[in-house]
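S.K.: Pasting the sequence and the predicted coordinates here, then a few questions.
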Amino acid sequence: MTMSGAVIRARGLVKHFGRGQSLVRAVDEVDLEVPEGQTLAVMGPSGCGKSTLLHLLGGLERPTAGEVWVAGRRIDTLSERALARMRRRSVGFVFQSFHLVEELSAAENVELPALLAGRSPREARRRAMLLLDRVGLAGRARHLPARLSGGQRQRVAIARALVNEPLVVLADEPTGNLDTAATLDVLRIFEELRAAGQTLVIVTHDERVAATADRLVSMRDGMFVDDTHLAAARPRGLGGLGGLLGLGD
């Protein structure tokens, strides 16, 4: 694992909330490198700092101390505007609660990040429809989120995360609100992304999700307590994410 091949790097990462006797060390002196193409699962008890770590890595929160690098660029010192541009272009987010815009259709939710990144409306819609087809929701493209099941909403959210072909996808408890059948659908998609070489960091309580990863990090009290590589010999696809999803340039 070399620094030059790391999509994400964190050095001495610290995030505190509160002060004095109320001080919470959510993330406490964490070092991390995630190489290109690796699927990393982060597990640990509730309140151990998993989600906070993910938010720091994706630039949704700023650290109290330490450094965060994405694709060789330090992001914790960026302005808010530059940070927003970085997130649009380099990071795809998938959340437990989906965070879809309720007034927009499935297709409109997926194409929104592409429009914000400067894609033409025609190109943004093309990419949105291709991705919805790949996650099995082409027939639901015009549906509002209220007319979709939880599993369908999460598949829309995954498509949205992928629309700008991000360097890394960060997923925070992506199966936490799903039933077994929907969880299996999401697991299949993540396994396809892993096989295509997409870099993934997944925070999860679900051992089934962690089992799809190349590497498992365990957290407790804001710190890493174990770092294990899993099934390194599992095969991967050769076509890359763009080939898998049929996006192209």
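M.R.: All right, it came through fine. Numbers count the residues shown, from 1 in each chain.

S.K.: Every contact and neighbour count from this point should use C-alpha atoms.
M.R.: Noted.

S.K.: name the element the residue nearest the centre of the chain belongs to?
M.R.: Most central in the chain under Cα atoms, centre = their mean is Leu170, positioned 1.6 Å from the mean C-alpha point. Element membership of Leu170 [criterion: DSSP states H and E] is strand 168-172.

S.K.: putting a second one here so we can go through both:
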Amino acid sequence: MRRAGKERTASRGGPPGGAVAGPVLRAVGLSRAYGEDASLVWAVDGVDLDIPAGQTLAVTGPSGCGKSTLLQLLGGLDRPSEGEVWLGGRRVDGLGERALARLRRRSVGFVFQAYHLMDELTAVENVELPALLAGSAPRTARRRAAGLLDQVGLAARARHRPAELSGGQRQRVAIARALVNSPLVVLADEPTGNLDSAATHDVLRLFAELRSAGQTLVMVTHDERVAATADRVVSLRDGTLADDIRLDGGPRLPEGAGADHGAASPLGALLDWED
């Protein structure tokens, strides 16, 4: 789907930059359109984005600006109308469905606002499931899942089902599940959107620990408290990149993390226009 008068720069041959040592995740001219003719809408429109290994990136913007669509494109949950997605030095937007599913299982961890845990499985079974689907031996998958639940502070809840867990506990299970296959990148879509201030504080501390461990993390958020833990904040407006801010000092948990966000900080000015 090409637009008249709007050229896209596409890399050809090997990985952009010529080496796997480049960005762990890259978007080149990334666009996604919905509808046809007069009803055509470009939810993501010509996004170029490089995300180095180990960086925590927050994506902000008003509701409907294309944040979640961008995350789905980067993670292979949706396919672009134009442009490219590169992961680990490999172009992935043109992969077949089976290859793309394998890529998502092994290289991308997803964390959603609504958790998406399987109600009939215990916490440890939810966490180990992606490892089993990726081909891990049951004993290895269980050991890895148990270790991750301990890491997120839920070892004592390993045998509990989601209905027996609080919202914050369910989100920590979801984060452990996202990490079980040691992904190249974790993509989190409004990960604190359903949490109270205390649970948000716990999740922010966990994300800060992941960054310290070198995990590449991309988070879509409306919340300044979440954005403030990032190395870098980009904002979308009408599907295009509007701002790109690098935060001095790297990720941190702001004082009074349970407080409402506002426009008093530099990030507040960026997020103040959000819905």
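M.R.: Ah, there it is. Since this is a predicted model, take the numbers as computed values, not measurements.

S.K.: TM-score of the superposed pair?
M.R.: Counting by TM-score structural alignment, normalised by the length of the first structure, the TM-score of this superposition works out to 0.92. Behind it: 234 aligned residues with a Cα RMSD of 1.3 Å.

S.K.: Average offset of the helix or strand that the strand holding Leu170 of the first structure is followed by relative to the second structure?
M.R.: Per DSSP H and E, the first helix or strand lying C-terminal to strand 168-172 of the first structure is helix 180-195. Its matched residues in the second structure lie on average 0.4 Å from helix 180-195 of the first structure after superposition (mean Cα distance after the TM-score superposition for the first structure).

S.K.: what is the orientation angle of the helix or strand that helix 180-195 of the first structure is followed by with strand 168-172?
M.R.: Tracing the chain past helix 180-195 of the first structure, the next element assigned as helix or strand by DSSP H and E is strand 199-203. Inter-element angle recorded for strand 199-203 of the first structure and strand 168-172: 10 degrees (by axes from the mean of the first three to the mean of the last three Cα atoms, to 10 degrees).

S.K.: Name the residues that touch strand 199-203 of the first structure?
M.R.: 7, 35-43, 50-51, 54, 167-174, 194, 210 (Cα atoms under 8 Å, 6 or more residues apart in numbering).

S.K.: again, but for stretch 41-51 of the first structure
M.R.: Outside stretch 41-51 of the first structure, the residues touching it (Cα under 8 Å, 6+ apart) are 26-27, 172, 201-205, 209-210, 213-223.

S.K.: start and end residues in the second structure for that stretch, please.
M.R.: Mapping stretch 41-51 of the first structure onto the second structure (TM-score structural alignment) gives residues 58-68.

S.K.: The matching stretch: which residues count as buried?
M.R.: Ala58, Val59, Thr60, Gly61, Pro62, Cys65, Gly66, Lys67, Ser68 (16 or more other Cα atoms under 10 Å).

S.K.: cool, and stretch 154-166 of the second structure?
M.R.: Quick answer for stretch 154-166 of the second structure (16+ other Cα under 10 Å): Leu154, Ala155, Arg157, Ala158, Arg161, Pro162.

S.K.: The strand holding Leu170 of the first structure: average distance to aligned residues in the second structure?
M.R.: Mean deviation for strand 168-172 of the first structure: 0.3 Å (mean Cα distance after the TM-score superposition for the first structure).

S.K.: Give the aligned range of that strand in the second structure.
M.R.: The aligned range for strand 168-172 of the first structure is 185-189, by TM-score structural alignment.

S.K.: Determine which two of the buried residues of stretch 154-166 of the second structure are furthest apart.
M.R.: Comparing all pairs in those by Cα to Cα, the longest separation belongs to Ala155 and Pro162, at 14.2 Å.

S.K.: What segments of the second structure are strands?
M.R.: Counting by DSSP state E, residue ranges of the strands within the second structure are 25-34, 41-51, 56-60, 82-87, 90-91, 108-112, 185-189, 216-220, 232-237, 240-246.

S.K.: quick check: angle from the longest one to strand 82-87?
M.R.: The one in question is strand 41-51 of the second structure. Using the same axes, to 10 degrees: strand 41-51 of the second structure against strand 82-87 is 30 degrees.

S.K.: What's the local residue count around the aligned residue in the second structure for Met223 of the first structure?
M.R.: Correspondence of Met223 of the first structure to the second structure, assessed by TM-score structural alignment: Thr240. The local packing of Thr240 of the second structure (other Cα atoms under 10 Å) involves 20 other residues.
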